[in-house]
Structure formats: structure tokens, C-alpha cells
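*Asks:* Got a predicted structure plus its sequence, pasted below:
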Amino acid sequence: MGIAVKACACSLFHALLRAGEHLIDDNKEFSPSIHITIACVSHFTDPFGFESTRLHIPWTKVRKEQGEDVVWTRQQHPTCPRQALDEHIRINNPLPHEHLFSYTTTGQNGGRKSLHRQSFLSAYNKAATLASFSKVTGHCFRIGGTLEYLLRGHTFETVRELGRWDGDSFRRYLRRHAFVLSPRLHDIDNLHTKFLKHCAQQEILDKDIGAEVSRS
């Protein structure tokens, strides 16, 4: 199970995914029309020779049954999603009719299981506690991935596209999580200043729009 949890966590983080786009809700069963399978995974090489991985999410909060594609690349880091996924596939061998992050259990009740949200978070947070890290919720991977790409110097527009935010929803998202992001940006003055300025400008814009709506 640990290998499946790691592969899922790395993918959530680097693709800025919502937890429900990789995990199965605890009160639901696996369905290939909704949940990701190994058939949803493909690899491609861009014109510059860089290999990337494309994941097709069959059903998303925004696009519903149309689904959406997300992309991540290899990383020179222990959280490399490609390395983690390859290891998971090699060890757990998810079949075409199974959840991508299915795994084999051991013991008297051993068998094949899909990775559900609560099982994932429980296993992840157990490991985090042992490593003296803070516990997380499902949305923390999306927040953390956003911060990671901003700290790397990627533009807000690039991160918005990667996270698949429409219109002004990304700006609202940044303001909502500013208390999480801002303290970790202090050591990078230019980015920190730009981040706070971006949030402040959007706050003023929202107030102006609200005022206009009230007068109309």
C-alpha cells in the first residue's frame, strides 16, 4: 500500500490535482467512467526532447464527464512522480479494469484494493508523523504544489494553467490560501512582493465590482 500512497501523493503534488481526481471517496466504489485507470496514462516527448506524462482524469469537478488532461514531468527529487508511478506499476501491477492506484493486501483478508481517500490520508499522515512533519488534508497537495511552482519562479499564468483554474478563480484561490503561502515566501523578496501585490490588487478589484453591483 505504501508504494501506491507515494505514487498518488507525488502525482497530486506535481500536477496540482484535487484529491478526488486521484482518490476514491470512502463511501463509493471504483468506476472506470469516473476514476483514473492505467489506460488513462500516456507518455510523450515534446519538440525539445523532454519527456512528460499525461494523465486523463475521466471526471472532474469542473468538466464533469468530459474529463481533463493533466501533465507532469520527471523531477530530480525524491518526489519524482514518474519514478514513483513506475515503481508502483512494477510492484502493484494495476490491471486495466482496476483503479490506477490499486494494490495487493496481505494477511488473512488479502486481495486487491483501490486507494480510498481516508486510507490514503491515514497512511500518509502516519508516515508524516514518524518523520516529524505536519499532518495534511487532501487539499494540501494542491496548495503545496502551487507554492512549489511559484517558488521556482514560474509565472502566475503558468501555474494557473497547470492547475486548470478558469478566469478569476485562480486569484480567489491565491487570496484564500495567502495565509499558507505568504510566510514561506519571505526569503524570496521579489516573489513575495509580487504575490502580495497580486492579492491586494485583486482584493481592490473585487470591492469595486461589489460596489458597482450594489449601486445597480
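*Replies:* Received, thanks. All figures in this text were calculated on a predicted structure; none of them were measured in a lab. Numbers count the residues shown, from 1 in each chain.
*Asks:* Every contact and neighbour count from this point should use C-alpha atoms.
*Replies:* Will do.
*Asks:* Next, work out how far apart Pro32 and Lys61 are.
*Replies:* Separation of Pro32 from Lys61 (Cα to Cα, to the nearest Å): 16 Å.
*Asks:* Would you map the strands across this structure?
*Replies:* Counting by DSSP state E, the chain has these strands, from start to end: 41-45, 51-57, 68-73, 103-104, 112-113.
*Asks:* Who are the packing partners of the second one?
*Replies:* Looking back up the chat, that one is strand 51-57. Strand 51-57 sits against strand 41-45, strand 68-73, with contacts defined as 3 or more Cα pairs under 8 Å, 6 or more residues apart in numbering; DSSP states H and E.
*Asks:* Any idea how far the last one is from the middle of the chain?
*Replies:* Looking back up the chat, that one is strand 68-73. Centroid separation for strand 68-73 versus its chain: 10 Å, with Cα atoms, centre = their mean, to the nearest Å.
*Asks:* Give the buried residues for that strand.
*Replies:* The neighbour-count check on strand 68-73 (16 or more other Cα atoms under 10 Å) flags 68, 70-73 as buried.
*Asks:* for stretch 60-68, same thing?
*Replies:* Those would be 60, 67-68, for stretch 60-68 by 16+ other Cα under 10 Å.
*Asks:* what are the ranges of the helices in this protein?
*Replies:* Applying DSSP state H to the chain gives helices spanning 2-14, 81-92, 117-130, 140-151, 156-163, 169-176, 178-181, 189-215.
*Asks:* between the last one and helix 169-176, how many degrees?
*Replies:* With axes from the mean of the first three to the mean of the last three Cα atoms, to 10 degrees applied, the angle from helix 189-215 to helix 169-176 works out at 110 degrees.
*Asks:* in helix 189-215, what's buried?
*Replies:* Buried residues in helix 189-215 (16+ other Cα under 10 Å): 191-192, 195-196, 199, 202.
*Asks:* swap in stretch 179-188?
*Replies:* Neighbour-count burial for stretch 179-188, counted by 16+ other Cα under 10 Å, picks out 181-182, 185.
*Asks:* this is the other structure I want to compare:
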Amino acid sequence: MDATVSDKTRQRKLQYTAEFLVWAANRGLTEEDVLLPSENTLCNFAALFARKLAGGTTKAKVSVVKSWVQRRGLAWEGGNNLRNILNGIECRAPASSFRDQRPPVKKEHLSTLFDELDLSGSCGLDHVMAAVSVGCFYGQLRGGEILPQSSNPADFNPSELPTVKDLNAPNQNGDRKLRLPKTKTKQSRGKEVLLHIPRKDPDSPTRAWQEHIQVNILGPDDPLVAYWDKNNELRVLSKAVFLNQCNTVWLRHNIPHMTSHCFRIGGTTHYLVQRIPPDIVKMLGRWKSDAFLKYWRDLDSLASIYLHQHHAQLSYTNCLQDSRAQCHYAPY
């Protein structure tokens, strides 16, 4: 198994594989039935979770079995029948299998966080916290694309996470591009993302990243999210530390618990509410169409904005047509 896969993902894959093997043993299947499972066998395995699990979870279990089979150089027998079974399971998933929608991080949440960070002094942790929070929000970043699991610099892998030199200098508009060595969808091919700069915003990503790099005296090859702690030791901001610091502040202000993905959907919602065209937001956030629609938030505000915009355009068009008609028929 790929050594770069997180421990959590690795454990889940091992769990799903073991689950399939135990099920096969209890069914009295032969070694051939297990190593080269027929579509009928796969359908029976998937049907085990009908009305018990969400469709996505069942598909994940089957996908792990598929990878396990193909790693052995064997053909995968799953076809239309298996797809129909999986689709049926998704349609009949129990309500208890669905997770509540995660709340989006909002601009006011960032302001609350900034109010409690010491950004006037030399606190390295607070400066990197500010940079990462606005970077994840305005860049619609996934937390795992810039934040490691470990705070130990010795564990940092520059082929997976960005270093300081991966953050380009601001362009003429003040925006910066960040090269991500590895992403969820592109993997090791990486991707460049645009960090748009709301220059009048006190929580500007440009200022936050610039001050973080200066205060923490980071070189080009240092981890982008590295900082010097109170013991004057170089550390790397991990996802766990970042979220714990954020949620500790927000808890005091009755703001709900946030995950790293809440920054991504918060940034997406922010741009949509600012009337940025959805296709532009989708491109900037590297969204797939179905996921992009699923994670829209603040639908009431968005609907109101676009309806008012539509009616305003319609009224303008009607007025323009009326004006032209009057000019055309006006007596000499």
C-alpha cells in the first residue's frame, strides 16, 4: 500500500478488506471465489448493507475490494448489475446513515479568530494560524493540501505539501498563486490555486502570508506552514493543532465546531454571496460539479441575490424596449 496514504485511510482499507474476507468465509466461499469474485458474489456482498448504510459508504467498501483484487493482477468482474445494486442501496439508505451538514466558516468567524491572535508581536504560531485560516478560506483549500499530520519538521515531505517557494509573489492585482505538490484529485500531479486578495479586507491573505513568513524567518525550502514555538524550536502547524486552536477560540463565542472542510465550503459560499458567477467559483475551488452543488450553503441568501439580480436585469430590458418603442413611433 502507498506509504503516503494517511494512517486513517490505511486502517479503513484494511478494515473493509477484512470485512469482505470474513463475509466470504462465513458464506463458505472457495479461495477462487474470493480472489476472483464474480459479479454475483460482489452483488451479494453489497446487498448485505442495504437499508443499513449510505450508498457512498457501501461504494467505498466495494471500491476497496476492487483495488485489492486488481493489485493481484486479476480482472474485476463488477458490471451493470453491481452498479444497479449500489444505486438501489443509495436510494434506500436509512436517515441515520447521513451525517449532518457541516457548517461553513464565515468571514465573521475569521474576524473573531483574528481578534484573539497576537499579530502585533513575534508569536510565530499566531501568525501561521492567521495565514492558514485565510488561505484555506479564500483559496477554498482542503486542509490536507497544506497541513500535515505531524508537527515534526523531520516528518515533512515537500513532494506532498508546499514549501515557502511554492507561494508565488503577488501579481499586479495583488493575488498570489500557490503550487500544491499533491491534491486529493490530482494526486502527485499537483495543482496551482489562486489566492484572491480582498485588499481592503483587514484579514487579507497577502498580508497574513507575508507577515507569517517574515515573523517566522522562513527560507524558500522551509515548510510553508512552519513556525518557531516558545522554546525557539521549529515546528510545522499540523491539522490537529490548527483546528484545536480555532475551535478553542470559537467555542468561547458560541460558534459551532468546525472541521478543515468547513473553511473550503465557507470560502465557496462567500464568493457566491458576493455574486461571483458559479462557474468561476467552481473553477477556482477545483470543484467537481456534483460535489460543488452539494456543498452550497446559505441557500436563502443566494436565491434572494440571484432572483433580485434576474428581476433587475428583466426590468432594465423592459425599460430599454419601451424606450426604443417610444422613439420608433414618436411623431415628427
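*Replies:* Sure thing, it's come through. Computed from a predicted model, the values in this text were never measured in an experiment.
*Asks:* Now the TM-score, please.
*Replies:* The TM-score (TM-score structural alignment, normalised by the length of the first structure) is 0.76; 183 aligned residues with a Cα RMSD of 2.3 Å.
*Asks:* closest to Ser169 of the first structure among the buried residues of strand 68-73 of the first structure?
*Replies:* Glu68 (17.1 Å; Cα to Cα).
*Asks:* correct me, but that closest one touches Lys61?
*Replies:* No - between Glu68 of the first structure and Lys61 there is no contact under Cα atoms under 8 Å: 9.9 Å.
*Asks:* The equivalent of Thr129 of the first structure over in the second structure: what's it in contact with?
*Replies:* By TM-score structural alignment, Thr129 of the first structure lines up with Leu251 in the second structure. Shown in contact with Leu251 of the second structure (Cα atoms under 8 Å, 6 or more residues apart in numbering): His257.
*Asks:* let's go with 10 Å and repeat that
*Replies:* Counting by Cα atoms under 10 Å, 6 or more residues apart in numbering, Leu251 of the second structure makes contact with 257-258.
*Asks:* Also Phe133 of the first structure?
*Replies:* Applying Cα under 10 Å, 6+ apart to Phe133 of the first structure gives the contacts 125-127.
*Asks:* if we can go back for a sec, can you redo the helices of the first structure as TSV with distance to Thr106 of the first structure?
*Replies:* Below are these laid out as TSV (distance: least, Cα to Cα, whole Å):
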stretch	distance to Thr106 of the first structure
helix 2-14	13
helix 81-92	12
helix 117-130	15
helix 140-151	28
helix 156-163	36
helix 169-176	41
helix 178-181	39
helix 189-215	48
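*Asks:* Go through those helices and name the closest to Asp26 of the first structure.
*Replies:* Of all the helices of the first structure, it is helix 117-130 that lies closest to Asp26 of the first structure, at 6.0 Å by Cα to Cα.
*Asks:* quick one: buried residues of the closest one?
*Replies:* Buried residues in helix 117-130 of the first structure, counted by 16+ other Cα under 10 Å: 117, 119-121, 124-125.
*Asks:* Ile34 of the first structure is in contact with Cys40, isn't it?
*Replies:* No - Ile34 of the first structure lies out of contact with Cys40 (Cα atoms under 10 Å); the separation is 11.2 Å.
*Asks:* Between the two, which contacts overlap?
*Replies:* 57-58.
*Asks:* Just give me the closest of the buried residues of stretch 60-68 of the first structure to Gly144 of the first structure.
*Replies:* Of all the buried residues of stretch 60-68 of the first structure, Gly144 of the first structure sits closest to Thr60, with 20.0 Å by Cα to Cα.
*Asks:* Leaving out chain neighbours, which residue sits closest to that closest one?
*Replies:* Among residues not flanking Thr60 of the first structure along the chain, Gly67 sits closest, at 5.5 Å (Cα to Cα, 6 or more residues apart in numbering).
*Asks:* Which residue, other than its chain neighbours, is closest to Leu17 of the first structure?
*Replies:* Excluding the flanking residues, the one nearest Leu17 of the first structure by Cα to Cα, 6+ apart is Arg142, at 5.6 Å.
*Asks:* Tell me the counterpart of that neighbour in the second structure.
*Replies:* In the second structure, the residue equivalent to Arg142 of the first structure is Arg264, according to TM-score structural alignment.
*Asks:* Please apply the same query to Ala4 of the first structure.
*Replies:* In the second structure, Ala4 of the first structure lands on Val128 (TM-score structural alignment).
*Asks:* since we're on the residue lying closest to its match once chain neighbours are set aside, how many residues are nearby?
*Replies:* Once flanking residues are discounted, Val128 of the second structure sits nearest to His212: 5.4 Å by Cα to Cα, 6+ apart. Applying other Cα atoms under 10 Å, we find 28 residues neighbouring His212 of the second structure.
*Asks:* Count the neighbours of the aligned partner of His154 of the first structure in the second structure for me.
*Replies:* Alignment note (TM-score structural alignment): His154 of the first structure maps to Ile276 of the second structure. Per other Cα under 10 Å, the neighbour tally for Ile276 of the second structure reads 13.
*Asks:* surely Ile276 of the second structure meets Met283?
*Replies:* No - between Ile276 of the second structure and Met283 no contact is recorded; they are 11.4 Å apart, counting by Cα under 10 Å.
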